[in-house]
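Q: Predicted model follows, preceded by the sequence.
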Amino acid sequence: MIELKHLRTLTKLRDTGSLTATATALHLTQSALSHQLKDLEVRIGGTLFFRKTKPVKFTAEGDIFLALADEILPKIAKSEHDVASLKEDLNGRLHMAIECHSCFQWLMPALKEYQVSWPSVVLDFSSGFSFEPLPALVAGELDLVITSDIQPRSEVHYEPLFDFEMKLIMSTSHPLANREQILPEDLSDQTMISYPVPKQRLDVVKHFLQPAGVEPNKWKKADNTLMLVQMVSAGLGVAALPNWAISEFSRQGLIVSKPLGEGLWRRLFAAVRHSEHDRRYLQAFFSTAKIESKSHLDDIKMA
């Protein structure tokens, strides 16, 4: 029976053109190489190549086995690579940064579900507010960034997760609570409450206020969503939050939400290194995140 080592030997003989060079490349003695080739010729009952030709010329039988080697060996190499990649995926690392505090409302259930199927993947995350996450992603310090802010780079792949609407929230007694929609100029005399990030990174600034040349009267910071909503409910200011983050508070009557203009819609992405975006454990995370976020948004619509 022909073996893989025979096919590899024949391709190496074709590549080098001589028995001496082939023996050196395969780390064999010339005697061992000659014995291997003679053994194969006995098995097939024919001659593989013409002796004493430079470079080596193959017989018809030799050409048949070379064609077989060209078909089989790449498939073997691909299978070995796929198995190695699978093992690497099963023991991968998913160190992520989240550029929105409110993402935790759907992300934590998604991570819990993800760990059921991928228990060996090491999960860790940081808020992404104390540093620039994309350079850290490219440098290999992070593996994934949840963001709505695309900064085109050839090294980064942006996987779309879902669309969401940013809304302005205010207390139930706020003067803007009776408006059908909020215009940029309506916020010029307001106190805006936001997460502790540079305001230039906020969607409401980049895509609503800044294009209209409007700057709120004052800014305040809140460390988390619950604190932010409580401050808004107490009449200490207004804030812009994604629709998924405010539905429960609206149902409780703590706040009122209004669309920003005709509706400020954004898309959330999972940014990963382009060279790794097809890894199985990343594709599985994309799928789980999309399913969990859809379930969360469907619950909001039904409420």
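A: Great, that's in hand.
Q: make it CA atoms for all contacts and neighbour counts henceforth
A: Fine.
Q: continuing past the lengthiest strand in the chain, what's the next helix or strand?
A: Criterion DSSP state E: the longest strand present in the chain is strand 256-273. Next helix or strand after strand 256-273 toward the C-terminus (DSSP states H and E): helix 280-302.
Q: helices or strands next to that following helix in the packing?
A: helix 60-90, helix 104-117, strand 156-170, helix 243-251 (3 or more CA pairs under 8 Å, 6 or more residues apart in numbering; DSSP states H and E).
Q: what's the angle between the shortest one and helix 104-117?
A: The directions of helix 243-251 and helix 104-117 differ by 120 degrees, with axes from the mean of the first three to the mean of the last three CA atoms, to 10 degrees as the criterion.
Q: separation between the residue nearest the centre of the chain and residue 160?
A: Centroid-nearest residue in the chain, with CA atoms, centre = their mean: residue 272, separated by 3.8 Å. Residue 272 is 11 Å from residue 160, where distance means CA to CA, to the nearest Å.
Q: Look up how far residue 75 lies from the nearest residue to residue 283 once chain neighbours are set aside.
A: Closest residue to residue 283 apart from its sequence neighbours, by CA to CA, 6 or more residues apart in numbering: residue 277 at 7.2 Å. Distance, residue 277 to residue 75, by CA to CA: 23 Å.
Q: higher neighbour count, those two?
A: residue 277 (20 against 12; other CA atoms under 10 Å).
Q: Residue 157 is in contact with that one, correct?
A: Yes - shown here, residue 277 and residue 157 form a contact pair, counting by CA atoms under 8 Å, at 6.8 Å.
Q: what sits in contact with each of these two?
A: In terms of CA atoms under 8 Å, 6 or more residues apart in numbering, residue 277 and residue 157 are not both contacted by any residue.
Q: Residue 295: how many residues sit nearby?
A: Using other CA under 10 Å, residue 295 has 12 neighbouring residues.
Q: how close does it sit to residue 112?
A: 14 Å.
Q: name the element residue 10 belongs to?
A: Using DSSP H and E, residue 10 maps to helix 4-16.
Q: next SSE after that helix?
A: Note on helix 4-16: by DSSP H and E, the next helix or strand toward the C-terminus is helix 19-25.
Q: buried residues in the helix or strand just after that next one?
A: Next in sequence after helix 19-25, counting helices and strands by DSSP H and E, comes helix 30-44. Burial within helix 30-44, assessed by neighbour count using 16 or more other CA atoms under 10 Å, is assigned to 33, 37, 40, 41.
Q: Got another one to weigh against that:
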Amino acid sequence: MDVSLRNLKLVNVIVKEGSVTKASEKLFLSQPALSHQLKKLEEEIGLKVFNRLNKKLILTEVGQILFDNSEKMLVSMNQLNSELDEIKKGKKKKIRLTTECYTCYHWLPSVIQEFRKSNPAITVQIDIEATKEPLQYLMEGAIDLAIVSTRSHHSSIHFEPLITDEMVAVVSKDNPLCTLEKLNLTDLIHQNLILYDIPEEKNYVLTNILHNNIGLVNSIQKVQLTEAIIELVSANLGISVMAKWSVAPFIHTKNLEIIPFDASLGKRNWSVASLHKISNIEHSFIDEVKKAFLDV
């Protein structure tokens, strides 16, 4: 029995696209050609890969094994091709990265600037589009590093601890909460909570602070930009919860107070995710990120 990488990719794409029709478009094949390849694979291994139920393809036990292994093999092949490409071009001269948090991008440029002072030949490329799905982009080989606060159990992804930051409540000086030294979740019951307008499952405040219990606040308002959130909070039209370093630039110029949460509720751990052992030059960049947060 000889299962090729081509066969593994075939199964992988069918599963991820959800149908033979969509998979054929992804692989630039006609639907009959792809169906023929799938039938040939099942004949060669003598086992069913998919059960067909009401025009839907459902993985068999064998199919699940093939799909699980395809995830590992395709990641390895992407990494191999990337490494070979670097060798062909000489040595690595570019670090491609993203973060899962849109607001991180206001401090990244200064970190890159400091890094380039001692590493002028290295280009650091920020992929903002990858912010939406950093680990997916990492798995596809589109980036080298992802700065994330959530981890995956995927065996191919390596996570290295980076920093721990603090989520704090941001309130107007005219808000009664501003007299508190520490904040409990019960203190939010009468507040309009202003959050970033991102998918709820990716909103750290909703998932990790409120634990998806929106009944802890009076109402929730979603806004896209940090500056807009700051203006609304400053006008006492609501409160917000964001990283301490994110609100720090506005504290001295706006009508704002920041209040930490009681206990360790606001602590958030960040990691650097990669598909490979982090290189010395990448470690140098990571050290610059850590230094940027020492005084926050």
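A: The structure has been received and is ready for your questions. None of the values given here were measured: they were computed from a predicted structure.
Q: re the thing from before, would you format the helices and strands packed on helix 280-302 of the first structure as a markdown table with distance to residue 212 of the first structure included?
A: Shown next, in a markdown table, are those (distance: least, CA to CA, whole Å):
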| stretch | distance to residue 212 of the first structure |
| --- | --- |
| helix 60-90 | 47 |
| helix 104-117 | 31 |
| strand 156-170 | 16 |
| helix 243-251 | 23 |
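Q: so which of those is the most packed in?
A: Compared across these, strand 156-170 shows the largest average neighbour count, a mean of 20 (mean count of other CA atoms under 10 Å).
Q: Run the chain-centre distance for that strand.
A: 16 Å (CA atoms, centre = their mean, to the nearest Å).
Q: Which other helices and strands does the helix or strand following that strand contact?
A: Once the chain leaves strand 156-170 of the first structure, the next helix or strand it forms, by DSSP H and E, is strand 191-194. Helices and strands touching strand 191-194 of the first structure, as assessed by 3+ CA pairs under 8 Å, 6+ apart, comprise strand 218-221, helix 225-233, strand 239-242.
Q: Pick the one among the buried residues of helix 30-44 of the first structure closest to residue 231 of the first structure.
A: Closest approach between those and residue 231 of the first structure, by CA to CA: residue 33, at 81.4 Å.
Q: ok, back up a step: the helix holding residue 10 of the first structure aligns to what range in the second structure?
A: Under TM-score structural alignment, the alignment places helix 4-16 of the first structure onto no residue of the second structure.
Q: packing partners for that helix?
A: Helix 4-16 of the first structure packs on helix 19-25, helix 30-44, helix 60-90, going by 3+ CA pairs under 8 Å, 6+ apart.
Q: And it, what's buried?
A: 6, 7, 8, 9, 10, 11, 12, 13, 14, 16.
Q: relative to helix 30-44, how tilted is that helix?
A: 120 degrees.
Q: contacts for helix 4-16 of the first structure?
A: Looking at what lies outside helix 4-16 of the first structure - CA under 8 Å, 6+ apart - the contacts are 19, 21-22, 25-26, 36-37, 40, 56, 65-66, 68-69, 73.
Q: got the angle for it vs helix 60-90?
A: 110 degrees.
Q: rewinding a little: to residue 130 of the first structure, which of the helices and strands packed on strand 191-194 of the first structure lies closest?
A: When these are compared by CA to CA, strand 218-221 sits nearest residue 130 of the first structure, at 14.3 Å.
Q: how big's the offset between the closest one and the second structure?
A: Superposed on the second structure, strand 218-221 of the first structure shows a mean distance of 2.6 Å to its aligned residues (mean CA distance after the TM-score superposition for the first structure).
Q: Could you name the helices and strands sitting against that strand?
A: Counting contacts by 3+ CA pairs under 8 Å, 6+ apart, strand 218-221 of the first structure packs against strand 191-194.
Q: residues in the second structure matched by the strand it packs on, start to end?
A: Strand 191-194 of the first structure covers residues 192-195 of the second structure once aligned (TM-score structural alignment).
Q: So which residues make contact with the matching stretch?
A: Under CA under 8 Å, 6+ apart, the answer for stretch 192-195 of the second structure is 205, 217-223, 229, 233, 237-241.
Q: returning to what we had before: neighbouring contacts of the longest strand of the first structure?
A: 137-138, 143-148, 155-172, 177, 179-184, 207-208, 246, 250, 286.
Q: quick one on the thing from earlier: mind putting the helices and strands packed on helix 4-16 of the first structure into a markdown table with distance to residue 258 of the first structure?
A: Formatted as a markdown table, those follow (distance: least, CA to CA, whole Å):
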| stretch | distance to residue 258 of the first structure |
| --- | --- |
| helix 19-25 | 73 |
| helix 30-44 | 80 |
| helix 60-90 | 44 |
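Q: was I right about residue 189 of the second structure contacting residue 214?
A: No - using CA under 8 Å, residue 189 of the second structure makes no contact with residue 214, being 9.5 Å away.
Q: What sits closest to residue 185 of the second structure if chain neighbours are left out?
A: residue 216 (6.8 Å).
Q: That neighbour touches residue 209, doesn't it?
A: No - Residue 216 of the second structure is beyond contact range of residue 209, at 10.3 Å (criterion: CA under 8 Å).
Q: Can you report how many residues lie near the closest residue in space to residue 200 of the first structure that isn't next to it in sequence?
A: Closest residue in space to residue 200 of the first structure, ignoring its immediate chain neighbours: residue 206 at 6.3 Å, by CA to CA, 6+ apart. Residues near residue 206 of the first structure, counting by other CA under 10 Å, number 14.
Q: Check residue 194 of the second structure too.
A: Residue 194 of the second structure: 23 neighbours (other CA under 10 Å).
Q: again, but for the one 3 residues further on
A: Residue neighbour count, defined by other CA under 10 Å, stands at 12 for residue 197 of the second structure.
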